[in-house]
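Peer 1: need the 3D shape of this:
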Amino acid sequence: MFVRIGRRFVRVESRRRAGRFVQGLLSGLARVNCWTIAEQVGDRTPDGMQNLLSRATWDADGVRDDLREVVVEHLGVEDAMLVIDETGDLKKGVESVGVQRQYTGTAGRIENSQMSVFLVYSTPAGHTFIDRELYLPESWAEDQARRDRAGVPAQTLFTTKSRLALAMIARALEAGVRVGWVTGDEAYGKDAAGLRDPLEAREQAYVLAVACDHRVPGPGEESVRADERAAALPKRAWQKLSAGAGAKGRRYYLWARLRLHPAGKTGYHWILMRRNRRTGETAFYRCYSPRRVALADLARVAGRRWTIEETFQTGKELTGLDEHQVRTWTSWYRWTTLVMFAHAFLAIAAAQARSTPSAEDLIPLTRNEIRHLYAQLILQPARKIIDILAWSAWRRRHQHRSRQSHYQQRHQQPAPDHELQLEY
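Peer 2: Reported below is the predicted structural model:
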């Protein structure tokens, strides 16, 4: 993979250092920063790694473009999906670019944090990041002194998160990435002008979550809340469908949809509803497609949104996505791009491992296990390789037994009484 991006570095020293930087990200360090990475790969000081992120001459956006091509080449299918979401990194100071007190889902409350928006390429084979944008709040965009200290480019203005997401989606589509659907959470589904309308103008199908108070046409001429409309649906309107496979088996919910006819718009529009079979909690989605699609297809797309949550989790746990200790605009983009590269390596390796049959009592190699083996066998060769491989087999066999136990318990559990009444 790394050969593909070599042309993005002006000096061979920077290219080699970037390769060692990615190795450090994959080495399983307890804390990941320029100091620990430099020590891990044999540098005597962190100066070289810090220079790579701040002053060395190389094209981070070019690396991003090459990375996107590699990901699509290895994971691509005709009906791939683009998933958008944001994440927040908690910060103590006020000098890191873009940091301010703002709501972040990472903490579930308003905290001093730095927000960024990511685009994930998701297919049945695997999923990983292919683009990223740092969110610059208005308080930063209008403060020239802070901009100068953090190296924010002069052409960078305040842009909403929906517009950042749209820019990344457009960049992927214009690069020739073929996708069937775009999906995201409520923060993006609620923005018609910033995201939904531009996607429809491109005839790009989407399934975007919206809040329970999203307005939809009622029985009469007036609009009503989505949850009120859902409560009025007859039991026969709901269908039991899978939202995809989870850690404990297929994820079944009750689904329903209503056709919408927005004035002046073409194509097919729906409000999609997903009801938890046990709690009755209902989620809502605004959907569009230039052609008619089945309810099961919409449910499948809505169920795929979780892949970005898993990507965030593995990106932070395995490759240090949220552990950067950088303050400037350039350093943030370079750190994040190299983290994306390391994560893509694990995602592609895991996809290739799943395509190879393994023993019946072993689960396929996971990204976590691949990173462990890569660190132990390649980056830090062990004295007894057979012992490391034996431990890998033991972990995977144990996980296989645990999964089978979960499947059996799920299969043996009787369906709730209210579910039996809803099924036809």
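
Peer 1: C-alpha from now on. contacts and neighbour counts both.
Peer 2: Noted.

Peer 1: following element in sequence after the helix or strand encompassing G315, please.
Peer 2: Following DSSP states H and E, the helix or strand that holds G315 is helix 306-319. Using DSSP H and E, the helix or strand that directly follows helix 306-319 along the chain is helix 329-354.

Peer 1: which strands and helices sit next to the lengthiest helix in the chain?
Peer 2: Assignment by DSSP state H gives helix 385-412 as the longest helix of the chain. With contacts defined as 3 or more C-alpha pairs under 8 Å, 6 or more residues apart in numbering; DSSP states H and E, the packing partners of helix 385-412 are strand 249-260, helix 367-373.

Peer 1: just checking, what packs against the first one?
Peer 2: With contacts defined as 3+ C-alpha pairs under 8 Å, 6+ apart, strand 249-260 has these neighbours: strand 239-246, strand 268-275, helix 295-304, helix 385-412.

Peer 1: Proceed likewise with the subsequent sequence, for comparison:
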Amino acid sequence: LPKDWINDAIRRQAAQVPDSIGFVTKPEIAAQMIARALAAGVPFDWVAADTIYGVGAIEMQLRRAGKGYVLGAHATDQFSSWIDKPEVAGTAEQIAQALSPEGWTRLSAGDGTKGARLYDWAYVELADLRAEEYNKDLTGLWTRGLLIRRTIADEDLAFFSTWCPAGTPVETLVRVEGQRWAIEDAFETAKTELGL
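Peer 2: Coordinates of the predicted model:
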């Protein structure tokens, strides 16, 4: 429930909202959803989310579970490479601005209402890490990275923190990020049709 509902006892009582229901942030809701999916054995390999979910707690939850992710990051989020990767350090925006023209590839993030959603993409590998560093029951080499999307028309940038099995092609990361659009569209349609 929104904070204004949580803080309004009369409104809660009128709507018969139990006192046990409290305010929870979207990242906390996402973490609960991921935990429930893992506990229930729901088969999934990836999580994609926008910047509201941030980098940090959800990243660590997914790493410990051995799940890949493409999570929205802010232009001001700091990234740096280490462990035998080309030296990169700075904000996501600074890293994007320093990329050479050859560092960008035009790819579709999936079909939209007007056809293919084409953008220019760049992917910067930051580190290769062993999965068992996060969960002793997991094995394999995973790559931490920064995925950058640039619109063709105005060169507006969007940034994504990534975690994936080593060797995952950028096309896969773009496909995962592109799934977010279909999910958001479905949520908006459901809100409209159900009056939420």
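
Peer 1: list the buried residues of the longest helix of structure 1.
Peer 2: Within helix 385-412 of structure 1, the residues that count as buried by 16 or more other C-alpha atoms under 10 Å are 388, 392-393, 396-397, 399-400, 403.

Peer 1: likewise stretch 88-96 of structure 2?
Peer 2: Using 16+ other C-alpha under 10 Å as the test for burial, stretch 88-96 of structure 2 gives 88, 91-96.

Peer 1: for it, the distance to its chain's centre please.
Peer 2: Put simply, stretch 88-96 of structure 2 sits 18 Å off its chain's centre (C-alpha atoms, centre = their mean, to the nearest Å).

Peer 1: give me the stretch of structure 2 that the helix holding G315 of structure 1 matches.
Peer 2: Mapped onto structure 2 using TM-score structural alignment, helix 306-319 of structure 1 spans residues 181-194.

Peer 1: average offset of that stretch relative to structure 1?
Peer 2: After superposition onto structure 1, the mean distance of stretch 181-194 of structure 2 to its aligned counterpart is 1.8 Å, using mean C-alpha distance after the TM-score superposition for structure 1.

Peer 1: tell me the buried residues in that stretch?
Peer 2: Neighbour-count burial for stretch 181-194 of structure 2, counted by 16+ other C-alpha under 10 Å, picks out W181.

Peer 1: SS state for D19 of structure 2?
Peer 2: Judged by DSSP: H, G, I helix; E, B strand; the rest coil, the three-state class of D19 of structure 2 is coil.

Peer 1: neighbours of it, how many?
Peer 2: As a burial measure, D19 of structure 2 scores 10 neighbours (other C-alpha atoms under 10 Å).

Peer 1: what's the answer for L196 of structure 2, then?
Peer 2: L196 of structure 2: 7 surrounding residues under other C-alpha under 10 Å.

Peer 1: and the angle for the longest helix of structure 1 with strand 249-260?
Peer 2: Helix 385-412 of structure 1 and strand 249-260 meet at an angle of 60 degrees, taking axes from the mean of the first three to the mean of the last three C-alpha atoms, to 10 degrees as the criterion.

Peer 1: for the spatially most central residue of structure 1, what are its contacts?
Peer 2: For structure 1, the residue nearest the mean C-alpha position is I308 (2.6 Å; C-alpha atoms, centre = their mean). By C-alpha atoms under 8 Å, 6 or more residues apart in numbering, the contact list for I308 of structure 1 reads 83-85, 120, 127-128.

Peer 1: now for these, which pair is the farthest apart?
Peer 2: The span of the contacts of I308 of structure 1, defined through C-alpha to C-alpha, is set by D85 and H127 at 13.8 Å.

Peer 1: E73 of structure 1 -> structure 2?
Peer 2: With TM-score structural alignment as the criterion, E73 of structure 1 matches nothing.

Peer 1: give me the residues contacting the helix or strand hosting E73 of structure 1.
Peer 2: Using DSSP H and E, E73 of structure 1 maps to helix 60-75. By C-alpha under 8 Å, 6+ apart, the list of residues contacting helix 60-75 of structure 1 from outside reads 1, 4-5, 8, 121, 123, 125-128, 130-131, 177, 333-334, 337, 341, 344, 348, 351.
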